[in-house]
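Novice: My questions concern the predicted model and sequence given below.
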Amino acid sequence: MEYFILKIARLLRESGINVNSDEISDCIRLLKMLDLDKMDKYTFYQLINTTLIKFPWGPDYALWLIELYFGPDLEMSSDHLGILKSQGCFSQEEGHGGSAGKTVPLELLIEAVLNNEIDLIYAVLQGLNLNLELSIEDREKGLAIFRTQSGWNEAANHIEKAYQQDELSEAEYQAARATLEEWNHLLKDETERQLARNMSMEHLVQEMKKRNPRTVSFLDCDDAQITQMSQEIQKIGRKLAVRKGRRRKVGPNGTINLNRSIKHSLKTCGIPLNLIKMQRKRSKPDLWLLCDMSNSVSKFIYFMLMFVFATQQRYANIRSFLFVDQLVEATDYFQEQDWTGSLSNLRKVSGYNRTGYSHYGNVLLQFLDLYLPFLPKKTTVLILGDGKNNRNRLDGSEVLAQIKEKAAALYWLNPLSKDQWDKGDCLMTKYREYCTGAFSVANIEELEQFLNSL
């Protein structure tokens, strides 16, 4: 069992979750205090959750990891209510061919869908013991197989046919569709579990990264992860807001500055000697944001704007510009005291999207004409976008050189990985030459790496 703990710790580390030696030692120490003969899945889940995964989103992540190895909820699949036994659901007469020689109780499943009994459907699925062959590696293909094996397709067709023949009311039909969707979600979860168990260690780590809010791609995250990722973004923003800059000033604390101390002591011939200490002071630069609002990067922009909002007290002045093919200033819409209000205001901005296709060349030239003359020297300019110019001849790269020359710094944050910067209509390799720095920021972990490099 200790080896299994070490294996899980290694998987967590490789998937982006920092697990130190003390936490591993605590986990093993607690494990030795438990009666292994009475160890069940939930005890092991609590052990992992309280010692190795210490994040607000840790419980869900730990549960997924444990179920990957030990299977899904046994309480629901054990038929503790005796429903399946009393219904005789696995009799050959009323079923259809299922997995591993078992039959699908189609009539029972259809009745469960109509009565919105997802617990019963779950119990039936566990009794069917659905399994994917090792050769199956594609999620959609695996899900299609499970839909067929479990009777989902036949149940869905039955519901559609009954609705078309006016055997179901609109309310009954919508309720049945909702239950079918829950059933489909159960099949998706089981597909992912079995694919992960059949995967190599490398593929398993990649799957774990997709479920880790800190390593999942901004562009690929699902709605359920947005809340978890938002909490992480705001936490990083609050830390950065109070982080001191690189410049130093004289203060009561800090490191001793020998040169200043000696110069000061010369005024009194070195008697007495007062030590001059220098401490880091909080910098308050200006920040100008240029945000690509194309649909392809909308989630990335959402998180980056949230991050900037959380750090706004760090900056003396923030100006925000939105664009797709036209540049529009949105600074006045970003003045609310809370993020929800600012986001609501930003959605009211219009005029930055005429064609639906991003045009960096046109946007940068507009910036050159309208705003570059008023760009203060201490301003940091931050461009947020994927650098895809949609094959427009005008790319605006010469404008980037002028922005870099006039501003304190010009950074470009791109949600695409660097191996995609030269593909298709992405011009990032060309754009990066004219920036102080261009970074791939595909997830929260890479955002932190960028911030630590400043």
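Specialist: Received the coordinates, thanks. Numbers count the residues shown, from 1 in each chain.

Novice: Please make it C-alpha for all contacts and neighbour counts, starting now.
Specialist: Noted.

Novice: quick one: contacts for Q279?
Specialist: 248-255 (CA atoms under 8 Å, 6 or more residues apart in numbering).

Novice: Using the three-state scheme, assign it.
Specialist: Q279 falls in the strand class when you classify it by DSSP: H, G, I helix; E, B strand; the rest coil.

Novice: nearest residue to it other than its sequence neighbours?
Specialist: G254 (4.4 Å; CA to CA, 6 or more residues apart in numbering).

Novice: Under a three-state scheme, what state does the one you found occupy?
Specialist: Once three-state DSSP is applied, G254 turns out strand.

Novice: Make JSON lines out of the contacts of Q279 and add distance to W339.
Specialist: Shown next, in JSON lines, are these (distance: CA to CA, whole Å):
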{"residue": "R248", "distance to W339": "32"}
{"residue": "K249", "distance to W339": "33"}
{"residue": "V250", "distance to W339": "36"}
{"residue": "G251", "distance to W339": "35"}
{"residue": "P252", "distance to W339": "37"}
{"residue": "N253", "distance to W339": "35"}
{"residue": "G254", "distance to W339": "35"}
{"residue": "T255", "distance to W339": "38"}
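
Novice: this is the comparison structure:
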Amino acid sequence: MDGWDFIRLVHALRAVSVSISSQDILDAQICLDQFPDLSEKQILKSLFIHRPQDLVMFETLWRILIENPKLNVQDYSEDQEENVVLEENQDSAGIGGQGVGRGSGGVSLTTKGNILNSSHLTNLIPFARIVELTCSGLELEEMVQKILAEIDYYTWINSNDLAYQRRELPEEAWYTHLDSRASLMQEVRQQVLMAQVSHENSWEPLARQHWLFKPLSTLTDEEKDLVKSSIRKWARKLAQRPGSRWKTSRRGSIDISRIIKQSVQCDGILFNLSYRQKIPRVPELVVLCDVSNSMAPFVEFLIYMVTCLRARFRKIRVFFFIDSVWDVSDFVWDDDPSGVKQEIKSWGHKASSGFTDYGNVFRELVEYNLRELSSRATVVILGDGKNNYRPAQSEYIAQISSKARNVFWLNPLDSQEWDEPDNMMKEYQKYCSKVYRCRSASDLQRIVKDVF
């Protein structure tokens, strides 16, 4: 590997949010020089990848920069003019078997019990077809699903599932099929990402697939665990913040007044410096969480965030709402959101129309809870601002804003969507200290650093 490829790889990894320190780079250069017989790829992977979740990013970048430095659509299409025939079980007839394709490399994956060799993966569909889908403006997952349909993937897995249920497929062949299924899905996704990077001439398509930047509603179970771990760390950080009072300390800010007093007592002689630190205070927090249908993709993470905050804050009140409010501060919270979801479902059936009414929610809070709101409290609203064409009643959020220390609104929608006719964010925004987009882990991280 020459120095230019090395630099490009490091730059690309950093561009897609893989953390690489200067020490990692130095260690990699030393190892590449001292161990020329070892695989360069394995050396760099072991030194640059610190989280299993980043392995896919590394593999994709390696293929783009090192294995396929010049993506040529014409080359791909010429190489794939002939249909690919997968290894088959000669004793069993396949189901379907027609393939879809587009007349240029369509294949069938439907033969019962066949073994998908990894060397065939790149030939399942012409790269030119993937580029064509990329230019159509579809999202990544939409393209993946379309490609899978075109190579008859779903018929293939259904035929194998049926064969296994009928005990026509040996156990060993079944597990081999499952591995092939996962490999195929990963390969298709990598091919699509490569096409997007080539089309946009940017690493942005890859960066969007990092767990920090993916929408919370599209995360895998493994990525959800990463986000939950991050939320726990942020909750610990939020639990205490410097107050307005000071205390004597061994280090911190120099305490000028104390130094002067000591020097006066000692005839103006200065013996040592005095320091002071702010006394940590436990902030008061009021959380309002929209649990309507439009917020359903984000509710699990909002609930988890509230759970972590409740575990850290001594003074916290939590309200759920749709078109009216209910206090869940005394609810028994744990890491499993199923109990909270059941509470939301049961309450919604008996006390809500299912359509959000922010105006009525703010009115109820002012009439029944405003007196209990401290002037030192911070109000955090988690919602999309969709009011279903009902009156905004912004005078009530104005009263809440005038009473509380701060009002922060976390909205999963992009700011362009706030202009929709049924969205009241533009009206409510003027009464908030700050409004943030909050639909990914990176958004949560930025909010914590900025606000708390």
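Specialist: Thanks, I have the structure now. Computed from a predicted model, the values in this text were never measured in an experiment.

Novice: Aligned to the residue nearest to Q279 of the first structure, what sits in the second structure?
Specialist: Alignment note: G254 of the first structure maps to G252 in the second structure; criterion TM-score structural alignment.

Novice: what's the average distance of whatever helix or strand L32 of the second structure lives in to the first structure?
Specialist: For L32 of the second structure, the element it lies in under DSSP states H and E is helix 22-34. For helix 22-34 of the second structure, the mean deviation from the first structure after alignment is 2.8 Å (mean CA distance after the TM-score superposition for the first structure).

Novice: who does that helix touch, helix- and strand-wise?
Specialist: helix 40-48 (3 or more CA pairs under 8 Å, 6 or more residues apart in numbering; DSSP states H and E).

Novice: Please enumerate residues in contact with the very next helix or strand once past the helix it packs on?
Specialist: Counting by DSSP H and E, the next helix or strand C-terminal to helix 40-48 of the second structure is helix 55-62. Applying CA under 8 Å, 6+ apart, the contact partners of helix 55-62 of the second structure are 9, 12-13, 16, 45, 49, 190, 193-194, 206, 210.

Novice: so who does the match of G254 of the first structure touch?
Specialist: With contact taken as CA under 8 Å, 6+ apart, G252 of the second structure is in contact with 275-277.

Novice: quick one on the thing from earlier: of the contacts of Q279 of the first structure, which are reproduced in the second structure?
Specialist: Shared with the second structure under both residues aligned by TM-score structural alignment, their matches' CA atoms under 8 Å, the contacts from the contacts of Q279 of the first structure are 248-251, 253-255.

Novice: contacts for stretch 239-248 of the first structure?
Specialist: Residues from elsewhere that reach stretch 239-248 of the first structure, judged by CA under 8 Å, 6+ apart: 278-283, 310-314.

Novice: Where is the longest helix in the first structure?
Specialist: Criterion DSSP state H: the longest helix present in the first structure is helix 170-198.

Novice: List the buried residues for that one?
Specialist: By 16 or more other CA atoms under 10 Å, the buried positions in helix 170-198 of the first structure come out as 172-173, 175-177, 179-180, 182-184, 187-188, 190-196, 198.

Novice: Count the neighbours of the aligned residue in the first structure for N423 of the second structure for me.
Specialist: Using TM-score structural alignment, the equivalent of N423 of the second structure in the first structure is C426. Neighbours of C426 of the first structure under the rule other CA atoms under 10 Å: 18.

Novice: So C426 of the first structure versus C435 of the first structure, what's the distance?
Specialist: C426 of the first structure sits 16 Å away from C435 of the first structure, going by CA to CA, to the nearest Å.
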